[in-house]
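S.K.: here you go, sequence then predicted model.
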Amino acid sequence: MVYVARARLHRRRANVIQTLKTVEGLDKIGVGVRLFVPPWQGKESLEERLRYLGVLRRLDVCATPWLKSHWKAFHFAPFFWIYGRLLKTAASVYTRSVPISLSLTRRKIPHSLEIHDVAAIHRTGALEPVLAAYRRGVVRNLFSISRAAAQMLIEHGAEPTRIHVCPSGVDPAMFRKIQPFDPRRLKSPHIVYVGRISRDRGLDILERLSTLDCCRVTVVGELQDPPRHSPIQVVPFVSHRDIPKYLEEADILVMPYQRHLPHAASISPMKLFEAMAAGRPIIVSDLKPIREIIENGRNGLCVDPDDPEGWVAAVQSLRANPDLALRFSQTARNDAATYSWENRACTIRDVVLRNSGA
């Protein structure tokens, strides 16, 4: 399989980690993958970058300058001049980049496309060309990141039988050594959010929670909007391989995404699956794609993202019901195994290789 990506390995972004973990998962189940990416900045070797991003296997990664952003206007022409024969003869070609997909389509190279943000693709005018290529069979398979994203594609005319839901994943092994959740700590819980936080990702919710006398709130990542007044502790971005130890320190994990977040309609955040694998009680925004993973009252709590007091009530509910919080955490941890990168890779392998005739 050939995977063509635009992920820059020096960036600590979810799309970079998700791409690498997908390739690593394919490698673990015996699918050889050659991954093309743009060059990364800095002097680190490939092995050092992969280790920093939590990837321990040696992957076949080819860095090529012809995938840099400034070649997008030229449909990445030099890349296809150099590697066109390889792409045309590969057992299968895979990408999660719509510009790459459109460039593959221009050259009539069959491939599979993984889609995350349907609304953004539609806004840019690229959705109809993608679906036209899909109807012609150049895009052989569409992998949607959530059932909500799949439904959006169907509403735009995609054939349901050729859309395959493939949520983000997690490496459960990364979390096996962390200490179990201790419900007694809910008397004064440590509430943690991992990643970039802004108003549209729920900073107002975190600020409200940080005003509670019983709690402390930590963001492991970056405040993209300045806080108004609250004492939120910020731990700057850490290596992805170190995420488990910060989740281990949490008593409650929160994901307060707002409805007006651009990709809220189809989101499938990696941090959600990592929170589940960490075995901590989770409070999430009551958004359609999130409810595909978190069932309110079974493996977590879903709260109206527009209701800060509802989030306060959810925290207080966990504090008042430690046995319930423990049950949520254990159920979520068991559920996380379903979303391993290897399971995700099996879905991709079974669909892509079967439909490519390999």
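M.R.: Alright, I've got the coordinates.
S.K.: from here on, contacts and neighbour counts on C-alpha atoms
M.R.: Noted.
S.K.: OK, contacts around S144?
M.R.: Shown in contact with S144 (Cα atoms under 8 Å, 6 or more residues apart in numbering): E114, I115, H116, A150, I163, H164, V165, C166, P167.
S.K.: and here is the other one:
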Amino acid sequence: MSDPGRLLYLANARIPSEKAHVYQIFQMCDAFAERGARVRLIYPRRANLDELQDVGDPAAFYGVQRSPELVALPCLDPVKLVTIDLPALGKTPLNPAAFAVQTATFTLAATAYVRRHTRASAVVYSRDWPLLWPLAVGRERPRPVIWEAHDLPQGQVARRALRRLLPRLDGVVAISQGLARELAEWTRSASPPVVVASDGVGLERFSRVPSAAEARKQLDLPLDQQIVLYAGHLYRWKGVDTLARATAQLPPSARVVIVGGTPADRTSFAAWLRQEGLAQRVCLAGYVPPTQVPSYLAAADVLVLPNSGSVPISRTYTSPLKLFEYMAAERPIVASDLPALREVLEHNKNAWLVHPDSPQALAAGITSTLADPERGRRLAAAAALDVRHYTWNGRAERVLTWVDWLASKTNLP
């Protein structure tokens, strides 16, 4: 790397957080450090959820061995009002306005910190492209600036802003081939260098998982039912509503367990389940610390990835963390048949793929997988073998090797 090993990771996120992207950030910081980088994680000092207030060591919370150097910077935080204090206010126009104020003030603080306290040759790395504007545009001395792309904005104003920024970046890490292709279509000849690096998993987290029976006893889950489990957030594009509707067509022995979601989202989803008459078939386990997730996955008979095909982030861009953890858990996977997921999954090889956004198709896929344990074991074993190609350490090595290549091919310091 340019400055031997100095990497500044800018993250506009609450730390710690129940959100998957912060988990991913800590896994990558740990993996970068394992590969020799000296990582400094710069984030905003923001209000947090009550259940996360007592987390003293974020690295231990996320189950990583090497904590990055943590730097919390001040910012204005109206997001607290619309997401934590009064979530009913979290709608347009208040929600976007609150996030805009928080993002703008943290961007100013982060830019000032980077310019004041770090060498110009240190690599600046972020998932949040708005943070990179001041550091990539009008730089007095070239500082390598890398964007890790997980999504592309859909609004016209944000799209124009990102198109203007992209040629000024030194490189982009795209989490999927579909995202990389769309970036190339966006920018044509002005595209910065792009490398594709799918998300990954820490296989060591799954080296000592309990048996299904032991996991169910630990977690107080029924021993006499077939558990169909989803782990993740409750956003609509994740397809949890499709999974809930599919429960009506599952065998009586099946019990759907949903792990995850913010408090506000769980409250809203639970109300929707009651309204639809589905509450008796779905168990909302709520948010659990990342260190407990492998035990929940081990308890399952089938793991479900019901992504919707209705939006680009789900259809084309995503590289779901849960996908790789499902594979490492060595349980059969039933997933939506979408281009983003087919970059890793193959029907009847390492997963059973079904038509997206169809409760009937999802229920049929789950039912047939439950009814054919031999097929389930075959799919699970193949997935566990394939996931060895998707580790955090491997991903970090790929990214850092690419950054070194960029430095050798360009005028980076």
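M.R.: That came through fine. These numbers come from a predicted model, not from an experiment.
S.K.: TM between them?
M.R.: TM-score for the superposed chains, counting by TM-score structural alignment, normalised by the length of the first structure: 0.89, backed by 352 aligned residues with a Cα RMSD of 2.7 Å.
S.K.: related to what we said a few turns ago, which of the contacts of S144 of the first structure does the second structure keep?
M.R.: Contacts conserved in the second structure for the contacts of S144 of the first structure, using both residues aligned by TM-score structural alignment, their matches' Cα atoms under 8 Å: E114, I115, H116, A150, I163, H164, V165, C166, P167.
S.K.: neighbours around the last one, how many?
M.R.: Spelled out, that is P167 of the first structure. The number of residues packed near P167 of the first structure is 23, by other Cα atoms under 10 Å.
S.K.: what's the spacing between the residue mapped onto it from the second structure and M327 of the second structure?
M.R.: Counting by TM-score structural alignment, P167 of the first structure lines up with S198 in the second structure. Applying Cα to Cα, to the nearest Å, the value for S198 of the second structure to M327 of the second structure is 14 Å.
S.K.: residue farthest from the centroid of the first structure?
M.R.: Distance to the chain centre peaks in the first structure at D213, reaching 32.9 Å (criterion: Cα atoms, centre = their mean).
S.K.: so who does that residue touch?
M.R.: Applying Cα under 8 Å, 6+ apart, no residues contact D213 of the first structure.
S.K.: returning to what we had before: list the ones among the kept ones among the contacts of S144 of the first structure that fall in helices.
M.R.: Mapping those onto helices (DSSP state H) picks out A150.
S.K.: residue in the first structure matching N95 of the second structure?
M.R.: Aligned counterpart of N95 of the second structure in the first structure: none (TM-score structural alignment).
S.K.: check V354 of the second structure too.
M.R.: Aligned counterpart of V354 of the second structure in the first structure: V303 (TM-score structural alignment).
S.K.: count residues in the vicinity of V234 of the first structure, would you?
M.R.: 16.
S.K.: mind checking how far V235 of the first structure is from M270 of the first structure?
M.R.: To M270 of the first structure, V235 of the first structure is 19 Å away according to Cα to Cα.
S.K.: please tell me how far the corresponding residue of the first structure for V157 of the second structure sits from T19 of the first structure.
M.R.: Counting by TM-score structural alignment, V157 of the second structure lines up with G125 in the first structure. Counting by Cα to Cα, the gap from G125 of the first structure to T19 of the first structure is 24 Å.
S.K.: among these two, which residue is more densely surrounded?
M.R.: Taking other Cα under 10 Å, G125 of the first structure and T19 do not tie; T19 has more neighbours (20 against 10).
S.K.: so A285 of the second structure makes contact with P263?
M.R.: No: A285 of the second structure is beyond contact range of P263, at 11.4 Å (criterion: Cα atoms under 8 Å).
S.K.: and Y83 of the first structure, how many residues sit next to it?
M.R.: With other Cα under 10 Å as criterion, Y83 of the first structure counts 11.
S.K.: what residue of the second structure takes the place of it?
M.R.: Taking TM-score structural alignment as the criterion, the aligned counterpart of Y83 of the first structure in the second structure is V114.
S.K.: I'd like the next helix or strand past the one helix or strand that match maps to.
M.R.: Assigned by DSSP states H and E, V114 of the second structure falls within helix 94-117. Sequence order places strand 123-126 as the next helix or strand after helix 94-117 of the second structure, per DSSP H and E.
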